[in-house]
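> Got a predicted structure here, sequence first:
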Amino acid sequence: MDYFLQMRNISKTFGEVKALRNVNFEVGTNEIVGLLGDNGAGKSTLIKIIMGYHRPDPGGEIILKGKKVEDWSVEKARSYGIEAVYQERALADLQPLWRNIFMGREITNRFGVLDVKKMREETDRLMRTTMGFTSAAISADSLVRNMSGGERQGVAITRALYFQAEMIILDEPTMGLSLSETKKCLEFVEDIKKAGKCCIFIDHNIYHVYPVADRIVVIDRGMVAGQFYKNQVSLEELTARLYLVAQTGRLNSNGEAGAGEEPRGEL
């Protein structure tokens, strides 16, 4: 497999707290990776390292498109096309849809003046072709605060795709969504793969992650407890194994819980 991102022996210490311990993690160039783990497992720290907000402890390596990257930072992460959609979705509720799509990356004319007409036209096109908005009640000038949670999630993902993100990190994208909105959100995740991009899908709910993920990585107490290729394990089997991880933090070579064992890379 060609990898977009590879992380080797990633650790992160905050004072006396070891948030991550020798984590190995990778994402293929056109792969959806589900990242599961309880609160405090280390998911957020890992994602903040990927986004450049934290630097790993000495000894860890970050490899992008086969090349080791030194002095990792937010700017370097963005230069490689890494975008994150957080739980809050980072949208301005009191602004129209077109302003949210182009916030911080506005289109200007040759005089440096905002090209509002062009941004509205582009937003309208994206609404029909990517977001799937067909209702006449929603336009490029509609305020974001009047949209549902699923629609807002679609706006955030569409914005990332529009600006040529190579990898999109979704942080609990289905939190607070209704069943129909969750279904729509998962369709957006599938669209990321269809666009030839890769994605890290962070969630607590295996029933949301399993349908769209190619591979599922479980992190527990700062370490990778296991990873599963969806085509090699059923949802029922995976659910049972996750329960064992929650109880012991480890899986042994037979995929069974074993206290004190080191986590394996593949199960």
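Structure received. Remember, predicted model here, so these are calculated numbers, not experimental data.
> hey, let's count contacts and neighbours off CA atoms from now on
OK.
> if I pick the residue lying closest to V209 once chain neighbours are set aside, what's in contact with it?
Of all residues beyond its chain neighbours, the one nearest V209 is G34 (5.9 Å), with distances taken as CA to CA, 6 or more residues apart in numbering. Counting by CA atoms under 8 Å, 6 or more residues apart in numbering, G34 makes contact with 200-203, 209-210, 213-217.
> hold the first one in mind and look at this next one:
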Amino acid sequence: MTRTPILQVEHLTKHFGAVQAVNDVSFSVYSHEVVALVGDNAAGKSTVAQMVAGALTPTVGRILVDGEPVALASPREAFAHGIATVYQQLALCENLDVTSNIFLGREITGSNGLLDVKEMDRLAHGYLDQLGGRIPDVHTPLVELSGGQRQGVAIARTLVADPRILVMDEPTASLSVSQTADVLNYIEGLREMGKGVILISHNLQDVRAVADRIIVLRHGRINGEFRSQDATYEQVIAAITGLVHG
């Protein structure tokens, strides 16, 4: 029996006035899979990601979740369909601790109407453990965490709503080697949990470390698709630079 992708994008096209940012892009994402979108600046990666995240509406094309077309007119609607996005700017509160950030806006209350801090702490530990996170104390203020640990908190925050698909926009940008390793470990944790991940990245070393498939965008079109375990660095670079055509 053929497996149904949890996410399909079909013939996505986006115009900004006379500028065609994305043209006829189609791909699928399955559970337990990391799909990387790579390409040079202005290749269309972020535009595709924003359409999947509900931040932009396609000019042409459609998006399907579990084989059913969905209208994603806003990030809230995308979230309701199980699509969560972790942006490069994490929008976390540095003055709050880890648990408070994870449950910000989704706090759990007990029967007495007061915050159930113990339950939130327990769940926060669980989310971070599932991701393989190295944050020993969920009461640590965010300001004391590394960039990689903050990415872990941002990812854990999405898990409160149990999303099916995560869109990650340049999650390792400006991180040290050790912090990058932490984030790549989080992404592998998401795959183990059965999530589908769309990874936007300029760093081919990171992409090849965690992605199952690599989709190359060039001038808004798909110019190559590779299985990470089979593709060479040179093949991917050739597709990015236009030395080969998809």
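Sure thing, it's come through. From a predicted model like this one, the values you see are computed outputs, not experimental measurements.
> now what about the TM-score between them?
Here the TM-score for the pair of chains, by TM-score structural alignment, normalised by the length of structure 2, is 0.91; 244 aligned residues with a CA RMSD of 2.0 Å.
> just to revisit the earlier point, so which pair among the contacts of G34 of structure 1 is furthest apart in space?
Spatial extent of these (CA to CA) is set by the pair D203 and D214 at 14.6 Å.
> Tell me which of these two has more neighbours.
D203 (21 against 17; other CA atoms under 10 Å).
> my read: F79 of structure 2 touches I165, true?
No: using CA atoms under 8 Å, F79 of structure 2 is not in contact with I165, being 9.3 Å away.
> which of those two has more neighbours?
Between F79 of structure 2 and I165, counted using other CA under 10 Å, the more crowded position is I165 (30 against 21).
> counterpart of that one in structure 1?
Aligned by TM-score structural alignment, I165 of structure 2 pairs with M167 of structure 1.
> One more: E234 of structure 2?
So, by TM-score structural alignment, E234 of structure 2 is matched to A240.
> In contact with its match: list those residues for me.
A240 of structure 1 touches nothing, counting by CA under 8 Å, 6+ apart.
> Tell me which helix or strand it sits in.
helix 235-248 (DSSP states H and E).
> Identify each buried residue in that helix, please.
When burial is assessed from 16 or more other CA atoms under 10 Å, helix 235-248 of structure 1 yields the following buried residues: 238, 241-242, 244-246, 248.
> returning to that earlier point: columns secondary structure and distance to I63 of structure 1 on top of the contacts of G34 of structure 1, output as a markdown table?
Shown next, in a markdown table, are these (DSSP: H, G, I helix; E, B strand; the rest coil; distance: CA to CA, whole Å):
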| residue | secondary structure | distance to I63 of structure 1 |
| --- | --- | --- |
| I200 | strand | 16 |
| F201 | strand | 20 |
| I202 | strand | 21 |
| D203 | strand | 24 |
| V209 | helix | 25 |
| Y210 | coil | 27 |
| A213 | coil | 22 |
| D214 | coil | 21 |
| R215 | strand | 19 |
| I216 | strand | 20 |
| V217 | strand | 18 |
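> would you turn those into a markdown table with distance to M103 of structure 1?
Converted to a markdown table, the contacts of G34 of structure 1 look like this (distance: CA to CA, whole Å):
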| residue | distance to M103 of structure 1 |
| --- | --- |
| I200 | 23 |
| F201 | 24 |
| I202 | 25 |
| D203 | 27 |
| V209 | 29 |
| Y210 | 33 |
| A213 | 30 |
| D214 | 32 |
| R215 | 33 |
| I216 | 33 |
| V217 | 33 |
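> secondary structure class for the residue of structure 1 most remote from its centre?
Most distant from the centre of structure 1: F111, at 36.8 Å, with distances by CA atoms, centre = their mean. Secondary structure for F111 of structure 1, judged by DSSP: H, G, I helix; E, B strand; the rest coil, is coil.
> Equivalent analysis for L5 of structure 1, please.
On the basis of three-state DSSP, L5 of structure 1 is classed as strand.
> what do we get in structure 2 for it?
With TM-score structural alignment as the criterion, L5 of structure 1 pairs with L7.
> Likewise for A41 of structure 1?
Under TM-score structural alignment, A41 of structure 1 pairs with A43 in structure 2.
> Can you list the residue ranges for strands in structure 2?
7-16, 19-29, 33-38, 60-65, 68-70, 83-86, 165-169, 196-200, 213-218, 221-227 (DSSP state E).
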